[in-house]
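Peer 1: Here you go, sequence then predicted model.
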Amino acid sequence: MPDVKLFSATKSRYLAERISDYYGYPLGDVTVNTFADGEMQVVINESVRGTYTFFIASTFGPADNIMELLLLIDSAKRASAGYITAVIPYFGYARQDRKDKPRVPISAKLVANILQASGVNRIMTMDLHAEQIQERRVANEVASITVIGDVQGRDIILIDDIIDTAGTLCKAADALIEKGAKSVKAILTHPVLSGAAYDNINNSKITEVIVTDNMVSIEIQGNTRSELGKKGTRIDRNNGNVPAVLYGGGDVVHFTVTPASVKHLIYTPDFKIADLSIDGKAYKAILKSAQFHPVSDKLLHIDFLRLIDNTPIKVEVPLRFKGVSPGVKVGGKLIQQLRKIKIKTTPEKLVDELKADISKLELGQALRVREVIVPAGVEILNNAATPVALIEIPRALKAAAAAEAKAAAGA
């Protein structure tokens, strides 16, 4: 049977790593270079001749991601890959699946044709969008919603494929509550969450939104600050905005964001990259620091660090465990000594977490930094001897062991 090779596109690595772990195959080595004019060059750094080759690439923020996927497929085809599969959990342009007026493209069909022309043998996707017959005035907006059936006193769950601006979802929730529903939750496959989505959800009757992890992209809209200094800062905060600074790349950019747009970047244990759009100019960045009010804990200021291709950065990423410790199975307690690890890498090789294998840890044993496996191009900066986890022996087990030893000695 031919070998299987798994590769990840740049923006889907978080998902590809989970698929890789579950499947038991490591991710292949790919380099994606971006030139000053925005063009990309991809290089597959290992042989794929005759292999089953899978490219994992959600195409949210479609243009660059689709182009990267096409280049990856073409590279594999020219390298004599045996069978090429594009795994596209979120298929960009899927909503443009029909001609609803004169002189418009059927974009979903066009993208599918381009993928086929690039040399892909198979496409795997999930929950493709299919427009329902509904009255629409503009894109992303449903003009009217009618509740059919009795929802009085019931807990309602709304299920849909895509949540974009959340306008339709919030209108549906409002209509259900007006008809007497007790509560409304939503389960969605593809969390696009563009525009005022977060504000719409926060101001709606929806109590909880559950989404898949096939799109982890924090898109933040910012506006250049018109006035700096204490006065300008006071005005910005009074207007409900948070002053922010983007460092890196020579120029320092002063701008403002809304608290809602950054909450999923700040209030999370996960490491995430922000796609900043400041007055129409796009930047990729990571959170450098955040300042809060000492009493109210209100967000006061944010510093971002711009990601520049091939420029090394130092960041802290979460450390998570995989496997089950034999020591835990017999009653030991897993103690995590280190929750984040400091790494040095470039944006192209940046990972959102590291995993430590605890499947061989017995009672009383410790796992140290030196034993954490990292991908090529990633360097751990913590002291190699620092313990990251240990299996503690509970007092009850110690007492039982001591009693057994005493009994054995007496015999």
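Peer 2: Great, that's in hand.

Peer 1: Every contact and neighbour count from this point should use C-alpha atoms.
Peer 2: Will do.

Peer 1: Pull out the buried residues from the longest strand belonging to the chain.
Peer 2: Identified as the longest strand of the chain according to DSSP state E is strand 281-292. Of the residues in strand 281-292, Y283, K284, A285, I286, L287 count as buried by neighbour count, 16 or more other CA atoms under 10 Å.

Peer 1: Comparison target below:
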Amino acid sequence: MRENLTDEALLFALQGSRTLGQQVASELGIRLAEHEEREFEDGEHKARPLQSVRDRDVYVLHALHSDPGHSVNDRLCRLLFFLACVKDAGAARVTAVVPYLGYARKDRRTQPRDPVTLRYLAQLFEAMGIDRLLVLEPHNPAAFDNAFRVPTERLGMHRLFVPELAPRIAAGHPVVVCSPDVGGVKRAVDFREALADALEREVEDAFFEKIRAAGELTLGRLVGDVQDATVVLVDDLIATGSTLTHAARSCREAGARQVLAVAAHGAFARGAEGNLGNEAFDRVLITDSIWPVKIDRNRLGGKFEIVSAAPLFAGAIARLHGG
């Protein structure tokens, strides 16, 4: 459903995020606000709005992932500086809209003297004077909530994927929502509840116990019954895809009749194409929070789908603006 904003609201999308920004603006029935970004010979840059933001409700969209032209750090600096710029220019309220929040996975110490980078990231956003942060499916919701001292909004991926999956799930067979690790159980529970409501029938839970050592998956045990079931594997992001592939194979070995995988963020790394092309998967769905997609979709045999996050962000922005 198309949302509408009043004239007091402005939506900016920085370079590298304008494709999603244009889609969000279209859903809102507005045009992206005008701004300029300049590169200097010494590697520095400048970005500024080209229209007045004074006393306006301003939303700045930019995803924090790497792309061929910019590192995560470069994109982060550009976003931070622009947020501070519009605040200095008199904006009444500034909301950072971050589809993919880089560094969110480093939310605790796992070794002596480890950084807690998510907390440092929060301090940077707060120092820019923002009023609110809006993100899609952070890695650890509890850690995300605790890291920030400004209001935050978390958009759940189930709002995007459940409407896509529900019509495809055949009646007469059990349905199981499965987390590939213990840390994602709460995310899977939220997804299961939404899917059960959409299907108007019972949906079961399952999860995997796993141990990682030096980045390697060394052990995984399925907890739950997936015999003759449609299994929906739910994760926040896909990097190499090794965790999801391990989970999909294990579900097949345990008797699953169909395995669907969904993840909010396609943070694809080397090896992802080979893993996700595995015959254990029937479908793999992600959003466009990281764009362009860092994977050759043609090598995945048509089982790979992208669900746009634009309607979800547009709805959230409209509701925030409307109070």
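Peer 2: Sure thing, it's come through. Not measured: the values here are computed from a predicted model.

Peer 1: returning to that earlier point: what's the most distant pair in the buried residues of strand 281-292 of the first structure?
Peer 2: Y283 and L287 (12.6 Å; CA to CA).

Peer 1: thought P259 of the first structure was touching V242?
Peer 2: Yes. With contact defined as CA atoms under 8 Å, P259 of the first structure counts as touching V242 (6.5 Å).

Peer 1: okay, and the common contacts of these two?
Peer 2: Residues touching both P259 of the first structure and V242 (CA atoms under 8 Å, 6 or more residues apart in numbering): L299.

Peer 1: Which one of those two is surrounded by more residues?
Peer 2: When neighbours are counted by other CA atoms under 10 Å, V242 comes out ahead of the other of P259 of the first structure and V242, with 22 against 17.

Peer 1: List the contacts of the longest helix seen in the second structure.
Peer 2: Taking DSSP state H as the criterion, the second structure has its longest helix at helix 72-88. Applying CA under 8 Å, 6+ apart, the contact partners of helix 72-88 of the second structure are 14, 45, 47-49, 53, 58, 60, 62-66, 93-94, 96, 102, 124-125, 128-130.

Peer 1: which strands and helices sit next to the longest strand of the first structure?
Peer 2: helix 259-266, strand 274-278, strand 299-306 (3 or more CA pairs under 8 Å, 6 or more residues apart in numbering; DSSP states H and E).

Peer 1: Save these as JSON lines, and put in distance to A76 of the first structure too.
Peer 2: What follows is those, written out as JSON lines (distance: least, CA to CA, whole Å):
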{"stretch": "helix 259-266", "distance to A76 of the first structure": "35"}
{"stretch": "strand 274-278", "distance to A76 of the first structure": "29"}
{"stretch": "strand 299-306", "distance to A76 of the first structure": "31"}
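
Peer 1: Out of the ones you listed, flag the one nearest R368 of the first structure.
Peer 2: helix 259-266 (28.4 Å).

Peer 1: still on that earlier bit, is it possible to get TSV of the buried residues of strand 281-292 of the first structure that adds distance to A400 of the first structure?
Peer 2: Listed next are the buried residues of strand 281-292 of the first structure as TSV, based on distance: CA to CA, whole Å:
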residue	distance to A400 of the first structure
Y283	60
K284	56
A285	54
I286	50
L287	49
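
Peer 1: for A254 of the second structure, what are its contacts?
Peer 2: Here A254 of the second structure is in contact with D225, V226, Q227 (CA under 8 Å, 6+ apart).

Peer 1: now these in TSV, with distance to A214 of the second structure?
Peer 2: Listed next are the contacts of A254 of the second structure as TSV, based on distance: CA to CA, whole Å:
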residue	distance to A214 of the second structure
D225	30
V226	30
Q227	33
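
Peer 1: tally of neighbours for the corresponding residue of the second structure for S194 of the first structure?
Peer 2: Counting by TM-score structural alignment, S194 of the first structure corresponds to A269 in the second structure. Residues near A269 of the second structure, counting by other CA under 10 Å, number 13.

Peer 1: where exactly do the helices run in the second structure?
Peer 2: Using DSSP H, helices in the second structure cover 18-28, 72-88, 117-127, 141-147, 158-165, 185-199, 242-253, 272-276, 310-321.

Peer 1: Which residue is most remote from the mean position of the second structure?
Peer 2: E41 (33.6 Å; CA atoms, centre = their mean).

Peer 1: quick one: contacts for it?
Peer 2: Contacts of E41 of the second structure (CA under 8 Å, 6+ apart): none.

Peer 1: and it, how far is that from V72 of the second structure?
Peer 2: Here the criterion is CA to CA, to the nearest Å. By it, E41 of the second structure lies 20 Å from V72 of the second structure.

Peer 1: Check L217 of the second structure too.
Peer 2: Taken as CA to CA, the span from L217 of the second structure to V72 of the second structure is 26 Å.

Peer 1: what's the answer for T152 of the second structure, then?
Peer 2: 21 Å.

Peer 1: now P311 of the second structure
Peer 2: On the measure of CA to CA, P311 of the second structure and V72 of the second structure end up 25 Å apart.

Peer 1: and if you look at I130 of the second structure?
Peer 2: For I130 of the second structure relative to V72 of the second structure (CA to CA), the value is 20 Å.

Peer 1: Next: L101 of the second structure.
Peer 2: For L101 of the second structure, the distance to V72 of the second structure - CA to CA - is 10 Å.

Peer 1: do A269 of the second structure as well
Peer 2: Distance from A269 of the second structure to V72 of the second structure, by CA to CA: 14 Å.

Peer 1: what does K99 of the first structure align to in the second structure?
Peer 2: Aligned partner of K99 of the first structure by TM-score structural alignment: R109.

Peer 1: Can you report how many residues lie near that match?
Peer 2: For R109 of the second structure, using other CA under 10 Å, the count is 11.

Peer 1: Let me know whether it touches T117 as I believe.
Peer 2: No. Counting by CA under 8 Å, R109 of the second structure sits too far from T117 to count as a contact (9.4 Å).

Peer 1: show me what contacts the residue mapped onto P49 of the second structure from the first structure?
Peer 2: In the first structure, P49 of the second structure lines up with I44, judged by TM-score structural alignment. Applying CA under 8 Å, 6+ apart to I44 of the first structure gives the contacts D29, V30, T31, L72, S75, A76.

Peer 1: Show me what the fourth one aligns to in the second structure.
Peer 2: In this case it means L72 of the first structure. Looks like L72 of the first structure aligns to F82 there (TM-score structural alignment).
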